[in-house]
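Enquirer: Mind looking at a prediction? Sequence and model below.
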Amino acid sequence: MVELESVAAVADNGVIGDNGELPWPSIPKDKQQYRDRIANHPVILGRTTFESMLDDLPGTAQIVLSRSVDSVEVDTAHVAADADEAVAIAESLGADTASVIGGGAIYELFQPHVDRMALSRVHGEYEGDTTYPHWDEADWELVEATEYDRFTLEEWVRVDRDAGE
């Protein structure tokens, strides 16, 4: 079974995006740790997020969730109609881990299923139209928190393994 890890940057007020962009000024250190974390396995993302990353696609493969397209013109990309198909594709690629990288609807869809979360807690509150889904901290354990300039990287592990089944 592939392990699902949600990877996101989240402002203090839960905002993750504004009109398809990050709502805060670029944080190079966060961008680098994010890219390093997702570099060696497939990523699961929505079509809009995928299209916004075409110039520099992340991960070893991209599993694009879409209800409107059946295929994309990228050799490393696969299209999935739903979460189960996305996980099946990740498993067919031989992946131990797949990173869920957004956008908002994709995070919401996968939240009950993810095993881990790597959340960059961006210091400050920002205006935006997309938020990270709510989750019950009782189901999770914070296993590591690393302070950086302008953000804290939090590593969460689901403690109630049955909650995602």
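Expert: Yep, it's here. Just so you know, these numbers come straight off a predicted model, no measurement behind them.
Enquirer: okay, CA-based contacts and neighbour counts for the rest of this
Expert: OK.
Enquirer: okay, now residue 48: neighbour count?
Expert: Residue 48 has 14 neighbouring residues, counting by other Cα atoms under 10 Å.
Enquirer: er, residue 95 I mean
Expert: 18.
Enquirer: which ones are touching it?
Expert: 2, 41, 42 (Cα atoms under 8 Å, 6 or more residues apart in numbering).
Enquirer: Output the residues you listed as a markdown table; include the columns distance to residue 32, secondary structure and neighbour count.
Expert: Rendered in a markdown table, the data for the contacts of residue 95 read as follows (distance: Cα to Cα, whole Å; DSSP: H, G, I helix; E, B strand; the rest coil; neighbours: other Cα atoms under 10 Å):
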| residue | distance to residue 32 | secondary structure | neighbour count |
| --- | --- | --- | --- |
| 2 | 24 | coil | 15 |
| 41 | 16 | coil | 19 |
| 42 | 17 | coil | 26 |
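Enquirer: and the comparison structure, right after this:
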Amino acid sequence: MELVSVAALTDDRVIGKDGELPWPSIPADKKQYRARIADAPVILGRRTFESMLDDLPGRRQIVLSRSTQSFEVDSAVHAAGVDEAVDIAAADGADAAYVIGGAVIYELFQPHLDRMFLSRVPGEYEGDSYYPEFDESDWTLVSETEDEGFTLEEWVRTA
């Protein structure tokens, strides 16, 4: 099973501010993001999960949390750490599991990722959450697609 990170970020790696995106909504990015993860398990932190309760992504939400261990959503399951989250996703029979944030979750999974889909949002925005730095020499940029309001990059781990 492949572990794939999906994130929207600025050139200085900002992904959020006060639990929200700091830039105006980009419908084309939201559409490609939702289509990519629709039929797969997603791995996310508790705060990100709670921020998406009205419109949960993926077919199963694997929620990493130290405090909350059960959820009132049938498709959500708890995981205590990276290994448990990966085991749950693998048991789901999926070809890929998508890591969708927040910042701490991206950081925890960075060493384990096989692929990243990064939507690069132009402009400068203040933020308090950042996508982790990664060594580009360990990755190959296999595609870069300009779209309305963002550029989608696909990175594959090579090292």
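Expert: Alright, I've got the coordinates. Here the structure is a predicted model, which is why all the values come from computation and not from measurement.
Enquirer: quick one: TM-score?
Expert: The TM-score (TM-score structural alignment, normalised by the length of structure 2) is 0.99; 159 aligned residues with a Cα RMSD of 0.6 Å.
Enquirer: coming back round to it: out of the contacts of residue 95 of structure 1, which are shared with structure 2?
Expert: For these, the subset whose aligned partners also touch in structure 2 (both residues aligned by TM-score structural alignment, their matches' Cα atoms under 8 Å) is 2, 41, 42.
Enquirer: which one of these is nearest residue 157 of structure 1?
Expert: residue 2 (14.8 Å; Cα to Cα).
Enquirer: rewinding a little: wait, which of the contacts of residue 95 of structure 1 is closest to residue 71 of structure 1?
Expert: Using Cα to Cα, those come closest to residue 71 of structure 1 at residue 42, 16.7 Å.
Enquirer: What sits closest to that closest one if chain neighbours are left out?
Expert: residue 61 (4.5 Å; Cα to Cα, 6 or more residues apart in numbering).
Enquirer: nearest to residue 135 of structure 1, of the kept ones among the contacts of residue 95 of structure 1?
Expert: residue 2 (21.1 Å).
Enquirer: What residue in structure 2 is paired with residue 55 of structure 1?
Expert: Alignment note (TM-score structural alignment): residue 55 of structure 1 maps to residue 54 of structure 2.
Enquirer: So its match: helix, strand or coil?
Expert: Look at residue 54 of structure 2: counting by DSSP: H, G, I helix; E, B strand; the rest coil, its state is helix.
Enquirer: ok, the equivalent of residue 64 of structure 2 over in structure 1 - how many residues close by?
Expert: Correspondence of residue 64 of structure 2 to structure 1, assessed by TM-score structural alignment: residue 65. Around residue 65 of structure 1 there are 24 other residues, counting by other Cα under 10 Å.
Enquirer: before we move on, the earlier item: turn the kept ones among the contacts of residue 95 of structure 1 into TSV, columns for distance to residue 154 of structure 1.
Expert: As requested, those are exported to TSV (distance: Cα to Cα, whole Å):
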residue	distance to residue 154 of structure 1
2	21
41	20
42	21
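Enquirer: which one among those residues gets closest to residue 28 of structure 1?
Expert: The closest of those, once distances to residue 28 of structure 1 are taken by Cα to Cα, is residue 41, at 21.5 Å.
Enquirer: who are the neighbours in contact with the closest one?
Expert: Counted by Cα under 8 Å, 6+ apart, residue 41 of structure 1 has contacts 59, 60, 61, 95, 96, 97, 98, 99.
Enquirer: Distance of the match of residue 55 of structure 1 relative to residue 22 of structure 2?
Expert: With the distance defined as Cα to Cα, to the nearest Å, residue 54 of structure 2 ends up 19 Å from residue 22 of structure 2.
Enquirer: same check, this time on residue 11 of structure 2
Expert: From residue 11 of structure 2 to residue 22 of structure 2 the distance is 13 Å (Cα to Cα).
Enquirer: centroid residue for structure 1?
Expert: For structure 1, the residue nearest the mean C-alpha position is residue 101 (2.2 Å; Cα atoms, centre = their mean).
Enquirer: how many other residues sit next to residue 39 of structure 1?
Expert: Neighbours of residue 39 of structure 1 (other Cα under 10 Å): 16.
Enquirer: My read is that it contacts residue 59, right?
Expert: Yes: between residue 39 of structure 1 and residue 59 a contact is recorded at 4.4 Å, counting by Cα atoms under 8 Å.
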